[in-house]
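>>> can you look at this prediction? I've put the sequence above it.
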Amino acid sequence: MIRSFGTSEFLFILEAAKWTILMSVLAFIVGGSGGLMVALARTSNSKVLRWAATVYIQIFQGTPLLIQLFFVYFGLPLLGIKVDVWVALIIGLSLHTSAFLGEIWRGSIQAVPSGQSEAARALGIGYVSLMKDVVLPQAFRIGLPATIGFLVNLIKGTALAALLGVVELTRSGQLMANITFEPLKVYGAVGFLYFIICLPLTYASGRIERRLNAGH
């Protein structure tokens, strides 16, 4: 039965937006943890770790996110590992996130003046304390605008979950467009909600970047 796009249809899309946010948060947390490991590997003294991290980054930066999601969702069952679509999405998005954040944070770590690390080693500070207390706090500050910028792209990238049947923001819009035959209104509402979710992050990224560059 065809019906007009109204309040109940908009509320259905709004309800689905929470799954977009949840998916983004989980992928960012899990992928961020992996990204830190990738960044540390990329800046380590070990050639093997640097090579492995470089290959990892090139694979995930050089292939489309959709292919990565398909590879996880359809590939793991071929290996005898059956996963729920949600688990597959979080794994795929987290791998993608770790590669990009790893490269962002690698640049941030290398942007910290090397003299500080040399001074810390001269004082007998070990690697763990050096990274935790000296390098990473400064690197986090340097890389924060780019990190927030990537989070915005990650939120928009979760729209690909619709192709695996997850009823998130984009998929809910597809369903409502099929019911109402008013795609302009429906996708206008979907785009508006993406804008509302991403706008504060975009604003925060720009403001932080301006504050960090105030001294220049």
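In hand now; what should we look at?
>>> contacts and neighbour counts: CA atoms only from here.
Noted.
>>> next secondary structure element downstream of the longest helix seen in the chain?
Scanning the chain for the helix with the most residues, using DSSP state H, yields helix 7-42. Downstream of helix 7-42, the next assigned helix or strand under DSSP states H and E is helix 47-61.
>>> and the comparison structure, right after this:
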Amino acid sequence: MLQGIPLLGLLMFFYFGLPVFLNIELPALVAVALAYALYTGAFLGEIWRGGIAAVRQAQWEAADCLGLSRRHVFIHVIAPQALRIALPATVGFLVQLIKNTSLASVVGFVELARAGQIVIAGTFQPLLTYSLVAVVYFALCYPLTRWSRSPEARFNGAG
């Protein structure tokens, strides 16, 4: 259900809507943390549920025939195969999540893109500032993507 709600909508709800319903004041950091936690949990839960569901039923049955407990079956048979399946989608989602942090500025949270806007207001150098912001986003996302290639190659027998 939460996957159908845009992250921006969740941010708006937790910052502007929830305080009205509960009659409390919610700091921007808490609202952003709640929205991102629910958003991330919904998507990663579905990615990993799909990874586990993609493991053939025969794997469960074969491990059961060996007399392994459900816990051992999951840890030693199912989870490694689910990891192989879910890792690319997980990394792709995490990269998307890093880039989506710029949405937090809508509720007054100063993140990387908003900090760039503040710097531009003082320096009047938008090209340089946004170039540096892009370099920082790249520096955050590229290593994550590169790191994921090593396990993926190992899983596929190339490493």
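On my side now, so go ahead. Fair warning: this is a prediction, and the values are worked out from it, not measured in the lab.
>>> what does the longest helix of structure 1 correspond to over in structure 2?
Following TM-score structural alignment, helix 7-42 of structure 1 has no partner segment in structure 2.
>>> and if you look at stretch 179-186 of structure 1?
Going by TM-score structural alignment, stretch 179-186 of structure 1 lines up with residues 122-129 of structure 2.
>>> quick check: buried residues in the matching stretch?
For stretch 122-129 of structure 2, the neighbour count (16 or more other C-alpha atoms under 10 Å) marks residue 129 as buried.
>>> what of stretch 20-27 of structure 2?
So for stretch 20-27 of structure 2, counting by 16+ other C-alpha under 10 Å, buried means residue 26.
>>> first to last residue in that stretch, what's the distance?
13 Å (C-alpha to C-alpha, to the nearest Å).
>>> the longest helix in structure 2 is where?
Assigned via DSSP H, structure 2 shows its longest helix as helix 126-155.
>>> still on that earlier bit, so what touches the match of stretch 179-186 of structure 1?
116, 119, 120 (C-alpha atoms under 8 Å, 6 or more residues apart in numbering).
>>> out of those residues, which are inside strands?
Using DSSP state E, the subset of the contacts of stretch 122-129 of structure 2 located in strands is empty.
>>> hmm, back to that, the longest helix of structure 2 against structure 1, how far on average?
Comparison of helix 126-155 of structure 2 with structure 1 after fitting gives an average deviation of 1.5 Å (mean C-alpha distance after the TM-score superposition for structure 1).
>>> what's the counterpart of residue 3 of structure 2 in structure 1?
Using TM-score structural alignment, residue 3 of structure 2 sits opposite residue 61 in structure 1.
>>> for residue 38 of structure 2, see how far away residue 6 of structure 2 is.
11 Å.
>>> residue 49 of structure 2 too?
For residue 49 of structure 2 relative to residue 38 of structure 2 (C-alpha to C-alpha), the value is 16 Å.
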